[in-house]
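Trainee: build me a model:
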Amino acid sequence: MNAEQRLAIFQRLAAAIPEPTTELRYSTPFELLIAVVLSAQATDKGVNKATAQLFPVANTPAAILALGEEGLREYIKTIGLYNSKGRNIIALCRLLLEQHGGAVPRTREALEALPGVGRKTANVILNTAFGAHTIAVDTHIFRVANRTGLAPGKNVLAVERGLEHTTPTAFLKDAHHLLILHGRYTCVARKPKCPQCPIADLCEYPDKTPATPA
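Mentor: Got it, this is the predicted structure:
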């Protein structure tokens, strides 16, 4: 795939998805951080349902610490792995207060030092909260990058580096959400919606879903 094809792909995705952003609901970088930590192996819809109850009660590190692990658990118990997530969030809040004055740090190193925060979560925060040109490769982006030929890679880090290197500069900020939303709703895991796909003619996937006969 050449640079012209990549540019055309992102131009078409941007036209099809005019407001590329996360589907997690948040109003501050801290709320986004908590939502992203909760979203691991969970749906955005499930996380939003839980945080709609949690955030009006506690949406700062100090307020969540005041809830304690047991109190927090009551709000997040509908989410998978809620016990370990709860422990991580309590420890994360404590570290934010002790080392960052309660603010969410703006560097990858500081974010990844927080309990429950790995490279993918750090990338989401840097991109979505602070506008950095990072791409958090989840299962959707990994699939789209490999299927289309945008940035083939055997692991998420290879795909991330490939996308950061080859994505047109104008689309680096929005690439993360353009690709994840395309993967979530069009280039789905089973039976991708190729007949309705805006980039089907540019995509290098050899097993495209055929159009349904009229």
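Trainee: CA only for contacts and neighbour counts going forward, please
Mentor: Noted.
Trainee: contact partners for the closest residue to C187 other than its chain neighbours?
Mentor: Sequence neighbours aside, K193 is the residue nearest to C187 in space, at 6.0 Å (criterion: C-alpha to C-alpha, 6 or more residues apart in numbering). Neighbouring residues of K193 by C-alpha atoms under 8 Å, 6 or more residues apart in numbering: T186, C187, T209.
Trainee: from those, pick the one nearest R161.
Mentor: Among the contacts of K193, C187 lies closest to R161 (C-alpha to C-alpha), at 21.1 Å.
Trainee: that closest one contacts C194, doesn't it?
Mentor: Yes - taking C-alpha atoms under 8 Å as the definition, C187 is a contact partner of C194 at 7.3 Å.
Trainee: higher neighbour count, the two?
Mentor: A direct count of neighbours by other C-alpha atoms under 10 Å for C187 and C194 places C187 higher, at 25 against 20.
Trainee: tell me how far the more buried one lies from E112.
Mentor: 30 Å (C-alpha to C-alpha, to the nearest Å).
Trainee: could you pull out the helices for the protein?
Mentor: 3-16, 29-39, 44-54, 61-76, 82-100, 108-112, 119-124, 139-148, 156-166, 175-185 (DSSP state H).
Trainee: nearest to T22, out of those helices?
Mentor: Between the helices of the chain, helix 175-185 lies closest to T22; by C-alpha to C-alpha that is 6.6 Å.
Trainee: what residues of that closest one count as buried?
Mentor: Neighbour-count burial for helix 175-185 flags A175, H176, H177, L178, L179, I180, L181, H182, G183 (criterion: 16 or more other C-alpha atoms under 10 Å).
Trainee: I'd like the structure of this one too, to check against the first:
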Amino acid sequence: MKKSELYKYVLDYFRGIHPEVTTELEFGSVFQLLVAVVLSAQCTDKRVNQVTPELFAHYPDARSMAEADEFEVYEYVKSVSYPNAKARHLVELARMIQNEYGGEVPHDFDSLLRLPGVGRKTANVMLAVAFGEAAMPVDTHVFRVSHRLGLVPRTADTPLKVEQQLVKHIPADDLAKAHHWLLLHGRYICTSRKAHCEKCEFKAVCPSSTCK
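Mentor: Take a look at the predicted model:
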């Protein structure tokens, strides 16, 4: 199967079963989404969703979190991975947002990257989910599934290279959704420890399938 045919096969399937799809993180504003995404690094969305209700009850916006002490924030996020660093980043990014952007999360990629604790993946998530732009965040699930399905070559050995390959082959209108499609497929079907190929609709075309 040609690369273009594989992409069409995969995208057509996802469009059919998940025409509307978004993040599983729970949030009530753009700022809260940013906080949740920062907390989700190397941590499950389920765990983050257990932490954020109490955190947001005390610090619902950039202004309130900017006035907090990182040790106070730590008490609410200590059950996530790397809580010390994340608590510090949350307070620092809230202060930057408040002081330099009038309390509003910036809308452009470069400004997002300036925020403490925000890397390329987080910035792309914000563009895709919060602002509805054509962006492809690459997390561990997207990275793994893209390789296993043969959507990207082995030489795409970094998240940036995977992102560039996916952006090249996926229509702009589908990019934001495709991130969630691949992520959810990796989270529930093509899992890290053992791919559940018997449940996968791509087993007939997947070069990594054990069910052929």
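Trainee: about what we covered before: which position in the second structure aligns with the residue nearest to C187 of the first structure?
Mentor: Applying TM-score structural alignment, one finds that K193 of the first structure aligns to H196 in the second structure.
Trainee: out of the helices of the first structure, flag the one nearest E23 of the first structure.
Mentor: Nearest of these (C-alpha to C-alpha): helix 44-54, 6.5 Å.
Trainee: right, and R25 of the first structure touches V36 too?
Mentor: No - counting by C-alpha under 8 Å, R25 of the first structure sits too far from V36 to count as a contact (10.1 Å).
Trainee: between these two, point out the one with more neighbours.
Mentor: V36 (22 against 16).
Trainee: that one: what's it in contact with?
Mentor: Counted by C-alpha under 8 Å, 6+ apart, V36 of the first structure has contacts L24, T121, V124.
Trainee: grab the nearest non-local neighbour of the residue nearest to the spatial centre of the first structure.
Mentor: Nearest to the mean C-alpha position of the first structure, counting by C-alpha atoms, centre = their mean, stands V124 at 5.3 Å. Leaving aside its chain neighbours, V124 of the first structure sits nearest to A136 (5.7 Å; criterion: C-alpha to C-alpha, 6+ apart).
Trainee: pull the contacting residues for the one you found.
Mentor: A136 of the first structure touches R119, K120, T121, N123, V124, E160, H176, counting by C-alpha under 8 Å, 6+ apart.
Trainee: my guess is the last one meets D138, correct?
Mentor: Same thing as H176 of the first structure. No - using C-alpha under 8 Å, H176 of the first structure is not in contact with D138, being 9.5 Å away.
Trainee: any idea how far P168 of the first structure is from R6 of the first structure?
Mentor: 7 Å.
Trainee: with E109 of the first structure instead?
Mentor: For E109 of the first structure relative to P168 of the first structure (C-alpha to C-alpha), the value is 26 Å.
Trainee: again with F130 of the first structure
Mentor: 20 Å.
Trainee: when the two are compared, which one has more neighbours?
Mentor: Set F130 of the first structure next to P168 and count neighbours by other C-alpha under 10 Å: P168 wins out with 18 against 13.
Trainee: can you tell me what P171 of the second structure aligns to in the first structure?
Mentor: So, by TM-score structural alignment, P171 of the second structure is matched to P168.
Trainee: T28 of the first structure: what's it in contact with?
Mentor: Going by C-alpha under 8 Å, 6+ apart, T28 of the first structure touches A129.
Trainee: try L34 of the second structure
Mentor: Contacts of L34 of the second structure by C-alpha under 8 Å, 6+ apart are T122, M126.
Trainee: for it, give its distance to P153 of the second structure.
Mentor: For L34 of the second structure, the distance to P153 of the second structure - C-alpha to C-alpha - is 31 Å.
Trainee: wait, what's in contact with N146 of the first structure?
Mentor: Neighbouring residues of N146 of the first structure by C-alpha under 8 Å, 6+ apart: P152, G153, V159.
Trainee: the same query, at a cut-off of 7 Å, please.
Mentor: P152, G153 (C-alpha atoms under 7 Å, 6 or more residues apart in numbering).
Trainee: all set now, cheers.
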